[in-house]
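Undergrad: here is a sequence with its predicted model. Questions after.
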Amino acid sequence: MSTEDLPKPSGPAGGWGSLRSITRIFGHAGTEAAALDTLRRQNKPGGFMCMSCAWPKPANYHPFEFCENGAKMTLWELTSHRCGPEFLADHTVTELREWKDHDLEKEGRLTAPMRYDAVTDRYLEVSWEEAFADIAGTLNRLDPDSVVFYASGHAGLEASYLYALFARLYGTNNLPQSSNMCHETTSVGLKKVIGSPVGTIVWEDLEQTDLLMFFGQNPGTNSPRFLHPMKALKDRGGHIISFNPMREQGLVSFVDPQNPADMLTGRETTLSDQYHQVRAGGDVGALMGLCKAVIEADDAALAEGSARVIDAAFLEEHTTGFDDFAAVVRETPWADIQTASGLTEAALREAADLYMSTDKVIAAYGMGLTQQAHGWLNVAMLTNLMLMRGNIGRTGAGITPVRGHSNVQGQRTVGIAEKADLVPMDKLRDLFGFEPPQKDGMHIVDAVEGLAEGRVKAMISLGGNLVRAVPDRDLMERHWPQQELTVSVATKLNRSHLFPGKTAYILPCLSRAEEDIQATGNQAVSVEDSFAMIHGSCGHRTPASDRLKSELAIVAGLANATLPPNPKVTWDEWTADYGRVRDLIEATYPDDFRAFNARMNQPGGFHRNIAAHRREWETESGRAEFTKPERLDSLDFGDRPGRYRLVTVRSNDQFNTTIYGYSDRFRGIEGTRDVVLMCEADIAEAGLRRDQPVTMICDFEDGVDRRLSGMRVIPYDLPRGTIVSYFPECNVLIPIGHHDKLSKTPASKSIPVRLEPA
């Protein structure tokens, strides 16, 4: 089979393909034409902040400051379709379990609060007052430690702050969040080595950098607005190096939809100067190779008496542990590095040469690094590489984890955290006159294990589709309905709603793009982006139903019904005026939110107080810390015949668990998601053929049979032993215990599987 037979992208990232894809979703969702005016306001001061990824919003914005993925999310959310009480009365929950995820959401916006009725197996309409009172009654019968308050990463800072306050007033720190499943490795890993749990760059650094290095991050699908600064870098003569098992179109070429000349001529910008297809789980080895080339060059420079390659002055003033790290690097053979990474010594030296010859470097990474069994070591090794030449904490240089959900980082900032020491409990005590719980709460992995063991009795979900999003899907679907209470705050129907607890509610909320009218008028909310910039957001669309409440109003309503009166806790006043909540946030986190209300609509946002950005290291040693690696891969399993490393990915037609359609144009996969992508050599060695049906079987030996049938083999350009299929379908194959060793982030980017012909 020739490479001509392999699936191919329909075109570069951006360009007419992007516009056609947006137009298709516009028609598919039945979105009203007036929603196009909403796109005009997206990611601009006075408008609303995108509900998709957490990519920053520049002060000098484009006329259309949205990307393909952000536009799809907005149009999908502002659909004219309605999933009202009539629809839910016409369909049993058992029947709806047979529907596809895409079809459930396509029914449209939820319009009224609903309670599950086990007798009829249907959701029935209730009043908000009934819902709040019934939920409160159940909560007050339960041990607070048996209740989990989950947040998806969407709700604004104001609702998130009150949600965390509600949980702690109730008596628990069980506040897991969607970062537990994606970038918790960053929060733990970066905090350990540089003292800051988030990235170190701001927008101006992007404008002045000379080299971008990507590791396990796909901007074309996950953060398309990143493509504009990437193009700007190439236009000014800079370079891009990418490390990723798949050749992703968003790292290969781009046609700028904002540039009329590019659109008319089809002129493409070639993005990656070098593209290295590292093995799944091989990033530690690749980073070791880069570090080894740098140290060898520095050793040679010392021997010759020429200028140092490493930034010795920076290392002396700001770091610790370099000598021990360098000793391990020198002792590691190139042959072992090549085996672990799947890359040649020559390829790694080529990348290292460009790194060493460039003064200002930014390293961007995504879940390809974090969702590994030793993902913390991936993050630490990348930090090692950047520290050697002083590429953290100065203009044009730094490290940037690219976050997925629009406020996933901000929710952590304002208190949605299961670890008690991450929250200023003394401030909460003084502000609200209560004794906050001091015991750490449950991580999402703990919560799933608690479900299986019967320790978790209730789950409140502020957004999200948790049953579908977490590993061990069969375990989740089996145990989720055994809870005493399940509550979901949502805009649309999703699979989690189809596994109701003994008492179960769906509470429909406003979209961020919609007006949020309270006693003092239309309310603004705020979010934090990946660069730790805070932005105001104000919706202008007419709500999908007059029975919807804002996320903040729902949180306050639940808390008001559940908790005893407290003169310092004024839920009604906070609901009437969100500015009062921002005052509370400022009082709780004064360094980060100084003059919050006055600055929230500042173009480009205002920056939180990130110490590592200023080369201040809030680590145990007070310095940036080099990490001595003890392994060359990030796996918790070994290779053996017939075992593959499965990487789960998202398509061009989805956001997290939201499936817009079945067109993954960047990978040339159309009309289906039931595929497994393999290199031709692996297909031949396994005795398989193109389009052959197979079953993927988890190859962990823990006594649990996990399998996904009906998959079709597609030849693809991938490293040997690495195969690829889609999230969330493949979650059924992931054991809940297959996670990063420090952060417990599920290791969804290297799952041991074998294939069985159908």
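TA: Happy to help now that I have it. All figures in this text were calculated on a predicted structure; none of them were measured in a lab. Numbers count the residues shown, from 1 in each chain.

Undergrad: going forward, measure contacts and count neighbours with C-alpha atoms only.
TA: Fine.

Undergrad: so who does residue 183 touch?
TA: Residues near residue 183 by Cα atoms under 8 Å, 6 or more residues apart in numbering: 366, 367, 370, 371, 401, 403, 745.

Undergrad: put this next to the previous one:
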Amino acid sequence: MADQENRGPDAEAPTLPEPREYEHAAGGWGSVQGISRIELAEMAGPGALDTLKEQNKPGGYMCSSCAWTKPPNPHPFEFCENGAKATLWDLTTRRCGPEFFARHTVSELAARSDYELEQVGRLTHPMRYDAATDKYVETGWDEAFAAIGAKLNELDPKSVTFYASGKAGLEASYLYALFARIYGHNNLPDSSNMCHETTSVGLKKVVGSPVGTCQLEDLEHCDAIFYLGQNPGTNSPRILHPLKDAVKRGCKIVVFNPLREKGLVEFTDPQNPIQMTVGKPTKMNHMYLQVRSGGDIAALMGVMKRVIERDEMAQAAGEKRVLDTAFIEQHTNGLPAFLDTLKGTSWSSIEKNSGIARTDLEAAGDVYADAKNVIGIYGMGLTQHVHGSQAIGMLVNLLLLGGNMGRKGAGCSPIRGHSNVQGQRTVGITEKTALAPVDKYRELFGVETPEEDGNTTVDFLEGVIDGSAKGFVGLGGNLAKAVPDHARIHPCWRDLELTVHIATRLNKTHCMPGKESWILPCLVRAEKDMQESGNQQVSIEDSFSHIYGSIGKREPASEHLLSETAIVCRMAKATVPANPRVKWDEWQGDYAKIRNLIAQSFPQEFHDMNVRMDQPGGFYRGNPAHERIWKTDSGRAEFTDPSVLNSCGIGDADGRFHLVTLRSNDQFNTTIYGHSDRLRGLKGSRMIVMMSPQDIVNHGLREGQVISLATDTDGRDDFHRSVAGLEVVPYDLPRGTLAGYFPELNALVPLWYHDRLSKTPASKGIPVRVLA
């Protein structure tokens, strides 16, 4: 391919294609129209509107989409576009029952896209895979649980993995973890392994907490926000309200992200009649720095170079220092080593690795130096890299310099995805034995649990490939589609002896049945969960560590559905030996008794849980780092001395790009609601690759051309990974950075290409080459 830089001096420069963009603000009438489109498509009915009115409010239903907080004083409409889509999707009138499965073989269904599969509607009956006909056939619940329990008892427990998607409430999650350990393993990965596990590991290493240190009210007192690698307009739109309020009172938001995501550019509040009619959108950012893929470490180093320079200038002038020296001396460890590294890092290296000019990084450093209170907010754009843990360390370094940790208006705030993914980890769904309440299991139930750590998701997938994994139980999700390295993993998935799927809709993973396979349909959170003691509440945890009660009021999609909690209880009862202290039937009949177990297992955090979870704003389970108590090895917050300047695991080379995978505006994880990525000005096919106009020209490509991407492993393995049929779309991106959709491009991620500490797939910096 011809490169424009090699053309002769007299050659006429080609016209650059115009990058796609959305011409309006985030929010506004576009959000209203987006909700209306899904409501009409799903025909969810009047009950869905009643659910939306109560969504994220005390005494109501807590959204099954993102984990953003549920404020004590909610807006009239306390839901966002994607939260409404998730509710309407759950409450569809479409049905996927036995008659549908009778008409289609699994091989036929496997050829459909996830969108097409989920469009069939809600699952209505438990189904068993019949290999002779290659179809799922209707079964009864008793038959299903008896057969699953028998098969689990045939298998070595350590060859079985219990996966959780991040949506199930704390009650089902606590019992799921208990079931796994009584059965005989700690193989309890969840969707955090696929997304935010780097926070759980990396943040804990430096401040002693696996979760964010901020509270919602901190956003009311900050002067600056450093916002990295997250798209709030699509992934957590309700955060735009407190961000808008912060901007209006003078807070400066500095954004680091490869794409100019509209939610951090301008926002029209759908709940503000004036702004929706005659008003102007709120400009959201003070600076928007389009960092190249993996360039956050270098960018933050540049910001801190300026902060240190400003501190030195203040000392020379006899003014108040920028660094909080009292905090650093009392609460931190490792600053001298980091300062030596910072001093020895050249500006040229910082600019090259970040893709951002020195003047812009210095201006960002000035924002930090001039602020009294700074919050760092980040998403998976920061963490889903081979050195994502170090990137978290760099953000924490920046916050520690000014003492911006563990006080009002300051701290570190990761934005979580699934509504209860953080809570599932809190109550025991973890492969790490040290994080499980094993002593309480012994005290409460008289059981001894396995001592060795279990499988992460990557460990499980390696077992699928080499044959050591024999069984898979999925508490929600579409794991086979969400994972990396499809060409290696998918052919082996059907060799599993047992696959069990607790689900609400049909998806691609169900179309890869093991030798014995079951689909167990469950209620959605907005539906009534009638048990012996009445309609049951469940509880969830948000990304600020607040716990809320949630109750469904809609009629179930089918009389044959069971709750996630009931399914776990009945499967466990059919599998593990009877124990008079393990009361599966009693717990299924009254979820308050499960919450009592949670309170007994975690008394400091969950005491009086049944009383406190229904108070407005939920209850805060606490966070030592919020109180400047550091649960680290040193007992102090740790400065990180970085070993790299770019967090991608494979560096630059001629012709190599780094690919960032994204969600669209019509998507939640692997669930595709439609084919409109409105906030990026895109619609139609998801088989696209976004590329800077200059890169398109320089590589001899053209807008609309269909290309393939192939993984460039730099010789680290010889397996060929590629995705074909991708249309070139011009987009405002840094040179050398590409973007495309998750999960369609997951096939390009090698299983071994993950964060060094957490094993989270490095899906935001995949090394690829373009094949025309």
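TA: Received, thanks. Predicted model only: the values in this text are computed from it and were never measured.

Undergrad: closest one to residue 644 of the first structure out of the contacts of residue 183 of the first structure, please.
TA: residue 371 (16.6 Å; Cα to Cα).

Undergrad: how about the closest one, what's its match in the second structure?
TA: Correspondence of residue 371 of the first structure to the second structure, assessed by TM-score structural alignment: residue 384.

Undergrad: ok, that match to residue 288 of the second structure distance?
TA: To residue 288 of the second structure, residue 384 of the second structure is 21 Å away according to Cα to Cα, to the nearest Å.

Undergrad: residue in the second structure matching residue 47 of the first structure?
TA: Aligned partner of residue 47 of the first structure by TM-score structural alignment: residue 60.

Undergrad: which one among the contacts of residue 183 of the first structure gets closest to residue 721 of the first structure?
TA: residue 371 (18.0 Å).

Undergrad: returning to what we had before: quick one: the match of residue 47 of the first structure is in a strand?
TA: No - assignment of residue 60 of the second structure by DSSP: H, G, I helix; E, B strand; the rest coil gives coil, placing it outside any strand.

Undergrad: can you report how many residues lie near the residue nearest to it when sequence neighbours are not counted?
TA: By the measure of Cα to Cα, 6 or more residues apart in numbering, the closest residue to residue 60 of the second structure outside its immediate chain neighbours is residue 54, 4.9 Å from it. By the criterion of other Cα atoms under 10 Å, residue 54 of the second structure has 18 neighbours.

Undergrad: can you check the one 3 residues further on too?
TA: The tally of other residues near residue 57 of the second structure (other Cα under 10 Å) stands at 28.

Undergrad: which strand or helix spans it?
TA: Under DSSP states H and E, no helix or strand contains residue 57 of the second structure.

Undergrad: which part of the second structure lines up with the strand of greatest length in the first structure?
TA: Scanning the first structure for the longest strand, with DSSP state E as the assignment, gives strand 707-715. Under TM-score structural alignment, the match for strand 707-715 of the first structure in the second structure covers residues 722-730.

Undergrad: that stretch: average distance to aligned residues in the first structure?
TA: Here the mean offset of stretch 722-730 of the second structure against the first structure after fitting is 0.6 Å, by mean Cα distance after the TM-score superposition for the first structure.

Undergrad: in that stretch, what's buried?
TA: 722, 723, 726, 727, 728, 729, 730 (16 or more other Cα atoms under 10 Å).

Undergrad: can you put these in a markdown table and add distance to residue 302 of the second structure?
TA: Shown next, in a markdown table, are those (distance: Cα to Cα, whole Å):
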| residue | distance to residue 302 of the second structure |
| --- | --- |
| 722 | 35 |
| 723 | 36 |
| 726 | 36 |
| 727 | 36 |
| 728 | 33 |
| 729 | 31 |
| 730 | 29 |
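
Undergrad: any idea which of the residues you listed is the one closest to residue 737 of the second structure?
TA: residue 730 (11.9 Å).

Undergrad: can you tell me, leaving aside adjacent residues, what's nearest to the closest one?
TA: Closest to residue 730 of the second structure by Cα to Cα, 6+ apart is residue 19, at 4.5 Å.

Undergrad: ok, that neighbour touching residue 703?
TA: No - checked against Cα atoms under 8 Å, the pair residue 19 of the second structure and residue 703 is beyond contact range at 9.6 Å.

Undergrad: now do the strands in the stretch 251-400 of the first structure.
TA: 253-255, 269-270, 274-276, 319-320, 361-365, 398-401 (DSSP state E, counting those that start in this stretch).

Undergrad: and of these, who's closest to residue 493 of the first structure?
TA: Nearest to residue 493 of the first structure, of the strands of the stretch 251-400 of the first structure and by Cα to Cα, is strand 398-401 at 30.6 Å.

Undergrad: corresponding residues in the second structure for that closest one?
TA: Aligned by TM-score structural alignment, strand 398-401 of the first structure falls on residues 411-414 of the second structure.
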